[in-house]
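**Q** Task: produce atomic coordinates for the following.
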Amino acid sequence: MPNEEQVHLAAESFRLLADPTRIKILWALLQGESSVACLAELVGAAPTAVSQHLAKLRLAGLVRGRREGTFVYYSAADVHVRHLLDEALFHADHADRDLPDHPSGDLSAHATAGSRPS
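**A** A predicted model of the protein is given here:
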């Protein structure tokens, strides 16, 4: 059983990911470092809204910022963010296409790069 702090932090991460724009932002950041303006264009949101989402994701430790002059470039915090998002999108892809569940215990069948949703 996870301890209370682990449960709280996991729940907070899921809460922050329960927003389509944040999912899009994280997916874009997993492709590489980006600025607020570029992210806004990619996800189809206003730069101020993207900035607010990034601030929350940064406070939760899901993204990092790197300042270069007057610009801040954002990236996913670590490989755990990639795994979390990969699993969520893989699950959504299965649900969307009504695919069968994996055989009991075989949760690694989707681990290859070619099976991730794009």
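
**Q** CA atoms for contacts and neighbours, from now on please.
**A** Noted.

**Q** Contact partners for L26?
**A** 63, 76, 85 (CA atoms under 8 Å, 6 or more residues apart in numbering).

**Q** buried sites along the longest helix belonging to the chain?
**A** Scanning the chain for the helix with the most residues, using DSSP state H, yields helix 79-96. For helix 79-96, the neighbour count (16 or more other CA atoms under 10 Å) marks 81-82, 85-86, 89-90 as buried.

**Q** do stretch 66-80 as well
**A** Within stretch 66-80, the residues that count as buried by 16+ other CA under 10 Å are 73-77.

**Q** Would you work out how far apart the start and end of it are?
**A** With CA to CA, to the nearest Å as the measure, stretch 66-80 spans 19 Å from end to end.

**Q** what does stretch 55-65 give?
**A** 10 Å.

**Q** cool, stretch 74-83 as well?
**A** 18 Å.

**Q** One more: stretch 28-47?
**A** 15 Å.

**Q** buried residues in it?
**A** Under the neighbour-count criterion of 16+ other CA under 10 Å, stretch 28-47 has 28-30, 33-37, 39-40, 43, 47 buried.

**Q** I have a second one here; can you model it like the first so I can compare?
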Amino acid sequence: MHEGIPDFAMPPEDQVRRAADALRMLADPTRIKILWALLQGETSVACLAELVGAAPTAVSQHLAKLRLAGLVEGRREGTFVYYTAENARVRRLLTEALGESADLPR
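**A** Model (predicted):
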């Protein structure tokens, strides 16, 4: 049936899985707030917890999932870990999720 569609190709399975994981990460309001805050720049778990109104342990758990999905990265400095968002990808995801009226940081 699909033989009639010229140049039809399904994306590779690992790419589909990464996309599904990234979209699943946006299904939680706290994670959206965390990503939004990280678009402002690098910050710590304690600061993120204050910004999003959640306990630091909950924010740490969310960050672990976001890191596994490839949406955030952590940088260790002594006993602290500072997180950043993969700006271009996160910005595109949040723009789509929040709509065009969202005032995303540059």
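
**Q** tm score of chain vs chain?
**A** For these two chains in superposition, a TM-score of 0.81 is obtained (TM-score structural alignment, normalised by the length of structure 2); 95 aligned residues with a CA RMSD of 1.5 Å.

**Q** got the buried residues of helix 79-96 of structure 1 as a markdown table, with distance to P2 of structure 1 columns?
**A** Formatted as a markdown table, these follow (distance: CA to CA, whole Å):
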| residue | distance to P2 of structure 1 |
| --- | --- |
| V81 | 19 |
| R82 | 22 |
| L85 | 21 |
| D86 | 22 |
| L89 | 24 |
| F90 | 24 |
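
**Q** where does the residue nearest in space to the middle of structure 2 sit relative to V45 of structure 2, distance-wise?
**A** Most central in structure 2 under CA atoms, centre = their mean is L71, positioned 3.8 Å from the mean C-alpha point. As judged by CA to CA, L71 of structure 2 and V45 of structure 2 stand 15 Å apart.

**Q** I'd say the residue nearest to the centre of structure 2 and A88 touch.
**A** No: here L71 of structure 2 does not reach A88: they are 10.1 Å apart, not a contact under CA atoms under 8 Å.

**Q** What's the local residue count around whatever residue of structure 2 lines up with A11 of structure 1?
**A** Aligned by TM-score structural alignment, A11 of structure 1 pairs with A20 of structure 2. Counted with other CA atoms under 10 Å, the neighbours of A20 of structure 2 add up to 12.

**Q** residues in contact with the host helix or strand of A20 of structure 2?
**A** When elements are assigned from DSSP states H and E, A20 of structure 2 belongs to helix 13-25. Defining contact as CA under 8 Å, 6+ apart, one finds that helix 13-25 of structure 2 is touched by 31, 65-66, 69-71.

**Q** can you give me the strands for structure 1?
**A** Assigned by DSSP state E, the strands in structure 1 fall at 34-35, 63-68, 71-76.

**Q** Same list (those strands) but as JSON lines, adding distance to H94 of structure 1.
**A** Shown next, in JSON lines, are the strands of structure 1 (distance: least, CA to CA, whole Å):
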{"stretch": "strand 34-35", "distance to H94 of structure 1": "29"}
{"stretch": "strand 63-68", "distance to H94 of structure 1": "27"}
{"stretch": "strand 71-76", "distance to H94 of structure 1": "24"}
